[in-house]
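Colleague: Next come a sequence and a model predicted from it.
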Amino acid sequence: MQAPDPAPLPADATLEQQVIAAIRRVYDPEIPLNVYDLGLIYDLQINDQKEVAIKMTLTAPGCPVAGILPGQVADAVRAVEGISDAQVELVWDPPWNQDRMSDEAKLTLGLF
């Protein structure tokens, strides 16, 4: 599930900021939050060839979106101007928990 485009980034936004903004447009269909603020992105690296390597997890190993959500993240990142490729690796260690969520995400879900 993809959300509408947020407010535009400043003209001097770094490539990493642009990638994060793209990831923030991908939402977990079961929870009304984007995967970045939900804390599902564990690592993001951009090499000199502008290839992005992402390690992400899901809220549970049996998550029904395991087959589609990583692909949606990769597609969103590949759409960023200047990015040549994106690969998403699904990892389970450390296990996801609510502490990984942003404060904004916790507020949205009423966890504060």
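Modeller: Nice, I can see it. Numbers count the residues shown, from 1 in each chain.
Colleague: CA only for contacts and neighbour counts going forward, please
Modeller: OK.
Colleague: could you pull out the strands for this protein?
Modeller: Secondary structure of the chain (DSSP state E): strands located at 41-46, 51-56, 85-90.
Colleague: Any idea how far the last one is from the middle of the chain?
Modeller: This means strand 85-90. Centroid separation for strand 85-90 versus its chain: 11 Å, with Cα atoms, centre = their mean, to the nearest Å.
Colleague: list the buried ones in it?
Modeller: By neighbour count on 16 or more other Cα atoms under 10 Å, the buried set for strand 85-90 is D85, A86, Q87, V88, L90.
Colleague: Dump these to CSV, plus distance to Q49.
Modeller: Below are the buried residues of strand 85-90 laid out as CSV (distance: Cα to Cα, whole Å):
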residue, distance to Q49
D85, 9
A86, 11
Q87, 13
V88, 16
L90, 22
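Colleague: ok, of those residues, which one's closest to Q17?
Modeller: The closest of these to Q17 turns out to be A86 (Cα to Cα; 15.0 Å).
Colleague: how far away is that closest one from P61?
Modeller: Spatial separation of A86 from P61 under the definition Cα to Cα, to the nearest Å is 23 Å.
Colleague: okay, pairing it with this:
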Amino acid sequence: MLGYARNFRLSPEVSTICVQHCFPQCLKGTEMSTEIELLDALKEVIDPELMVNIVDLGLIYDVAQDGETVNVEMTLTSPSCPAGPQIIQQSKMALERLADVEKAEIKLVMSPPWSPDRMTDDARDQLGIF
């Protein structure tokens, strides 16, 4: 059996797909994430006070990738948000888990100020705002 496995060859297309899905860490730095993938990673970050993800809350103002670095401009629901440091750290970690992201830089901005108008319909439903 070992001899058979040693001689087994996959086509380049199958090999690439297998590596992408089974071992994405091997591709670190080879392909940039799309904006949707970056936002999906940030959706893992939940505001601990409201229990809604930061993307649907409308806290993300801008996200862009430059090589292996992702730059994010985001805000908080209030300047004195006690969960701010936690949300920023979790955002950084969520992005840096992506295979092609070496570093995430989070810039906290307070202008324009956040308002509930920035929330998605999903966030409104979760919070019972109609």
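Modeller: Perfect, I can see it now. The model shown is predicted, which means the values in this text are computed figures rather than measured ones.
Colleague: circling back to that earlier point, is it possible to get TSV of the strands of structure 1 that adds distance to L15 of structure 1?
Modeller: Compiled in TSV, these are given as follows (distance: least, Cα to Cα, whole Å):
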stretch	distance to L15 of structure 1
strand 41-46	9
strand 51-56	10
strand 85-90	13
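Colleague: closest one to L33 of structure 1 among these?
Modeller: strand 41-46 (12.8 Å).
Colleague: my read: Q45 of structure 1 touches V52, true?
Modeller: Yes - counting by Cα atoms under 8 Å, V52 is a contact partner of Q45 of structure 1 at 5.6 Å.
Colleague: what's the helix ranked longest in structure 2 packed up against?
Modeller: In structure 2, assigned by DSSP state H, the helix with the most residues is helix 84-96. If you count contacts as 3 or more Cα pairs under 8 Å, 6 or more residues apart in numbering; DSSP states H and E, helix 84-96 of structure 2 packs onto helix 35-42, strand 103-108.
Colleague: Structure 1: matching residues for that helix?
Modeller: On structure 1, the counterpart of helix 84-96 of structure 2 by TM-score structural alignment is residues 66-78.
Colleague: so how far is that stretch from its chain's centroid?
Modeller: 9 Å.
Colleague: same check, this time on stretch 45-61 of structure 1
Modeller: The answer for stretch 45-61 of structure 1 is 9 Å, by Cα atoms, centre = their mean.
Colleague: could you list every residue that touches the spatially most central residue of structure 2?
Modeller: The centre of structure 2 sits closest to A41, judged by Cα atoms, centre = their mean, with a distance of 2.3 Å. Counting by Cα atoms under 8 Å, 6 or more residues apart in numbering, A41 of structure 2 touches A94, L95, L98.
Colleague: L38 is in contact with the second one, correct?
Modeller: Yes - counting by Cα under 8 Å, L95 of structure 2 sits close enough to L38 to count as a contact (6.7 Å).
Colleague: out of these two, which sits in the busier spot?
Modeller: Ranked by neighbour count (other Cα atoms under 10 Å), L95 of structure 2 and L38 place L95 first, with 26 against 21.
Colleague: on that earlier part again, just tell me what the residue nearest to the centre of structure 2 corresponds to in structure 1.
Modeller: By TM-score structural alignment, A41 of structure 2 lines up with A22.
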